[in-house]
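S.K.: Predicted model and sequence below, questions to follow.
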Amino acid sequence: MIAKDIPSLPMGDSPDLILVPATPSERIASIKLNSIAWKGPLDIDTYIERENHLLEQRLTCDGLTCWILVDRTEPEGTRTILSSCESYRKKALLAHDGKVDDVGTHGIGIPGKGYAKRMLEELSTKLDTWKMEKEARGRALFTILFSDIGKKFYAQFGWRPFVSSHLALPAAEGGGAGKTRELYAKDVESNVCNEVVLAKLRDQLQAASRKSTGAKVAIVPDYDHFVWHWAREEFFAEKKCSHRSPPVIKGAGNDDARVYCVWNRNFGEEPEDNVLYILRWVYDEPTTPEEEQKLVQAMAGILKRAQQEAHEWNLNTVEFWNPTPLLQKAVGVLDPDAQLVHREKSSISSLRWTGAEYGLGKDVEWFLNEKYTWC
């Protein structure tokens, strides 16, 4: 049963409430319950089909858990779902005192109303050890979520809001500039997810942890993340845009400047919700003013190609999260009036840190807080 369908409900502080993994049928019921918040322009049956499709992706097939808040006195199969959420096990990196460790963590997806407070109280402790048996410490030291109800609610349970900003450019005709080239899935795998790129990330975290106190963490930007995001857009395109070719162009890059970006297309209920999101940028920091100018111009050319892609798919804008100063300069080349938006309500990046209990300090810095980490 679903909470809204019954006349009386237990109190949120009832000792009989527990958070448990859903059975397959309960998972479908929770998807229906959350469909108002998450289904977008899809009907419920198609939305369920999409969620099952996403569950089969490598990022989630073994690491996704659907959690439900229920009354422990009700038998399995007839339990009333009072609230629900999903957690995604993710690979992460943790740097501290010049050492970088491979660790596990969880990303959390919560539409969250009703019994959300009780659910989060239960979830905050459950996820610390959930599916962490193979971790050196036997637990996760941090978890992440993206809040759509502002910065305060989740903070009371330990998920501290981090910088949540973005830049946007309108969709436009014109295509890329200079030596910009389109990236297909195999190009993303070889240019964005290769061992050299991941080794540079490790070096960056290691160097940062030597320069300042406090832990540094990052969600590993592996290929599976991008495949999961693409599975969402490809599913929608198949169902709603079957009259046109699939969305095979997955990003753009400039080999001379060694800068690449990965994107996906988001289709919402309203035209303004149709967005080409840049999931990840990869480039080397310039060491001279000349290198910086070359890189900024290459980025601007890539962004022009993204604007063209957005136009071709009837998307409203091109957006990317938490831009670096270099990326802000590149946007300025195309639109000097573009303003950096600091989000106060939607997609607030939040992180819960428990590393202080293990001698890793009370402060943590989140590297690569980019759209690819969203779940």
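M.R.: Sure thing, it's come through.
S.K.: rest of the way, CA atoms for contacts and neighbours
M.R.: Noted.
S.K.: tell me the SS of the closest residue to residue 333 other than its chain neighbours?
M.R.: Once flanking residues are discounted, residue 333 sits nearest to residue 300: 6.6 Å by Cα to Cα, 6 or more residues apart in numbering. Put simply, residue 300 is helix when judged by DSSP: H, G, I helix; E, B strand; the rest coil.
S.K.: Hmm, residue 300 is touching residue 307, no?
M.R.: No: Residue 300 lies out of contact with residue 307 (Cα atoms under 8 Å); the separation is 10.5 Å.
S.K.: do you know how far the residue nearest to residue 333 is from residue 294?
M.R.: Between residue 300 and residue 294 the distance is 10 Å, computed by Cα to Cα, to the nearest Å.
S.K.: Those two: which is more packed in?
M.R.: Per other Cα atoms under 10 Å, whichever of residue 300 and residue 294 has more neighbours is residue 300, with 25 against 14.
S.K.: Quick one: residues contacting that one.
M.R.: 177, 330-331, 333-334 (Cα atoms under 8 Å, 6 or more residues apart in numbering).
S.K.: ok, residue 186 - how many residues close by?
M.R.: Neighbourhood size, residue 186 [other Cα under 10 Å]: 11.
S.K.: All the helices of the chain, residue numbers only.
M.R.: According to DSSP state H, the chain carries its helices in the segments 24-38, 44-55, 116-129, 185-191, 195-211, 223-240, 289-312, 325-334.
S.K.: can I get those in JSON lines with distance to residue 282?
M.R.: Formatted as JSON lines, the helices of the chain follow (distance: least, Cα to Cα, whole Å):
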{"stretch": "helix 24-38", "distance to residue 282": "30"}
{"stretch": "helix 44-55", "distance to residue 282": "26"}
{"stretch": "helix 116-129", "distance to residue 282": "31"}
{"stretch": "helix 185-191", "distance to residue 282": "9"}
{"stretch": "helix 195-211", "distance to residue 282": "8"}
{"stretch": "helix 223-240", "distance to residue 282": "13"}
{"stretch": "helix 289-312", "distance to residue 282": "10"}
{"stretch": "helix 325-334", "distance to residue 282": "11"}
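S.K.: another structure for you, compare them:
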Amino acid sequence: MRVLRSGLVRDALLGLAVVAAAELELLTVDPGEVDGSLAGLHLLSLALLPAFTIRRVSPVGAVGVVALAFACQPLLGSAPVAVPFLALLFLLASLGWYAGTAAGALGVGLTLLAAVPSALVDGSTPADLVVNATVVVAAWGSAHLVRIATDRRVAAEVEADRAARDAVADERERISRDLHDSLGHALTLITLHAGGAREGTRQPQDRTAFEYIEHAGREALVDLHRFLELLGPGEDEAPGLAHLPQLVEGVRGQGIDVDLAVAADGLPASVETTVYRVVQEGLTNVVRHSAARRAVVEVRREPGEVRTTVRDDGHAVAPRVPSSGRGLVGLRERLGLFHGTLEYGDTPSGWLLEARIPLGGA
């Protein structure tokens, strides 16, 4: 409301200035050049005030007021003045800027219709009518075209800003996924190794040290998950199939017997990274959520797809270390980039996670 009122006040002041100019012009006109009542022309010039005041809130109404004044002018007389016509052109430009195409066409039509009585009285030639009509349409049309171009430019800037914000959000998601997949897995293994060493040692000093490491690892996992909530999930990492043996060795250190079988040569780098993350998430869940003693990891290239499975002989239990609960959700989103599928759950023989990635489906 404050902006609206401020605009009305400014337009009203502008209208007063235009009316003052029109009145001054009438006062300086030679009375011999006035055809009709000069007082009536002074009265008609006052119509410019309400027209300018409402030119933004009702541009069609503003043009209509001035058009009506022009239509009434033959009844009162005429004088060689330019301010009212210039004011009309300004209001037509306001109509083109503030109103839509249909409303603009209506305002232009009213203006041309209002000019008919004056043309009949003055005996205007067809050429005069064409010129006047061209000026009227040009005043409205040029402003309307500028407004359309401005709207498109603003829309493009808004879209560019939105794209920039989306790019930042995507980068935050990539960082989040990277932290979850790499640091989360490493911290889990550190914590579990420390816990196992603590339970297996008889030396009080060593037991205290391992207990401290285990506690620090758990705290680090909690902090990591808290930070991930601020960053959101992400993507795009470098590990591939060549890194799987090292990943498996880390899990074997937890006392879980892991068999690894890879038969998938010539995969794109992005697919290899995704397969690595599938295995990493599967083995992490085996360590965290399963009481399994044995797990099998298979990566096989089949006709038209690559299939990755992680199965174990345990069943879902309460996690032994903190978990964000977002790994499988993020993994499903990652596979969705390749139009892949992810299935997981308990089976009669244990827990199973299976991912299928169509080759060439990214």
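M.R.: Thanks, I have the structure now. Computed from a predicted model, the values in this text were never measured in an experiment.
S.K.: Can you pull the TM-score for these?
M.R.: TM-score of the superposed chains, computed with TM-score structural alignment, normalised by the length of structure 2, equals 0.23; 116 aligned residues with a Cα RMSD of 5.1 Å.
S.K.: Quick check: which of the helices of structure 1 is buried the most?
M.R.: Burial of the helices of structure 1 is given as mean neighbour count (mean count of other Cα atoms under 10 Å); helix 289-312 ranks first at a mean of 22.
S.K.: Could you tell me which strand of structure 1 is the longest one?
M.R.: strand 83-96 (DSSP state E).
S.K.: which stretches of structure 2 form strands?
M.R.: 35-36, 77-78, 257-263, 294-302, 305-312, 341-347, 350-358.
S.K.: Among those, which comes closest to residue 17 of structure 2?
M.R.: Taking Cα to Cα, strand 77-78 is the member of those nearest to residue 17 of structure 2, at 21.7 Å.
S.K.: mind checking how far the closest one is from the chain centre?
M.R.: Strand 77-78 of structure 2 sits 58 Å away from the centroid of its parent chain (Cα atoms, centre = their mean, to the nearest Å).
S.K.: One more: stretch 281-297 of structure 2?
M.R.: Counting by Cα atoms, centre = their mean, stretch 281-297 of structure 2 comes out at 40 Å from the chain centroid.
S.K.: likewise stretch 167-184 of structure 2?
M.R.: That offset, for stretch 167-184 of structure 2, works out to 20 Å (Cα atoms, centre = their mean).
S.K.: Ok, stretch 62-79 of structure 2 next?
M.R.: For stretch 62-79 of structure 2, the distance to the chain centre is 49 Å (Cα atoms, centre = their mean).
S.K.: List the buried residues for that stretch?
M.R.: Residues of stretch 62-79 of structure 2 classed as buried: 62-74, 77-79 (neighbour count, 16 or more other Cα atoms under 10 Å).
S.K.: from those, which single one is nearest residue 219 of structure 2?
M.R.: The closest of these to residue 219 of structure 2 turns out to be residue 62 (Cα to Cα; 69.7 Å).
S.K.: still on that earlier bit, mind putting the strands of structure 2 into TSV with distance to residue 332 of structure 2?
M.R.: Listed next are the strands of structure 2 as TSV, based on distance: least, Cα to Cα, whole Å:
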stretch	distance to residue 332 of structure 2
strand 35-36	85
strand 77-78	80
strand 257-263	22
strand 294-302	17
strand 305-312	13
strand 341-347	6
strand 350-358	9
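S.K.: between those, which gets nearest to residue 9 of structure 2?
M.R.: strand 77-78 (30.9 Å).
S.K.: Helices of the stretch 201-350 of structure 2, start to end?
M.R.: Remark: helices assigned in the stretch 201-350 of structure 2 by DSSP state H, counting those that start in this stretch are 204-231, 244-252, 269-289, 327-336.
S.K.: in stretch 140-155 of structure 2, what's buried?
M.R.: Quick answer for stretch 140-155 of structure 2 (16+ other Cα under 10 Å): 140-141, 143-144, 147.
S.K.: Filter those down to just the ones in helices.
M.R.: Per DSSP H, the buried residues of stretch 140-155 of structure 2 map to helices at 140-141, 143-144, 147.
S.K.: Relative to residue 347 of structure 2, which of the buried residues of stretch 140-155 of structure 2 is nearest.
M.R.: Using Cα to Cα, residue 147 is the member of the buried residues of stretch 140-155 of structure 2 that sits closest to residue 347 of structure 2, with 64.7 Å.
S.K.: Against residue 43 of structure 2, how distant is residue 135 of structure 2?
M.R.: 26 Å.
S.K.: same question but for residue 153 of structure 2, I mixed them up
M.R.: Residue 153 of structure 2 is 43 Å from residue 43 of structure 2, by Cα to Cα.
S.K.: Same question for residue 119 of structure 2.
M.R.: Counting by Cα to Cα, the gap from residue 119 of structure 2 to residue 43 of structure 2 is 21 Å.
S.K.: So which of these two has more stuff around it?
M.R.: Between residue 119 of structure 2 and residue 43, counting by other Cα under 10 Å, residue 119 is the more crowded of the two (16 against 13).
S.K.: Thank you, goodbye.
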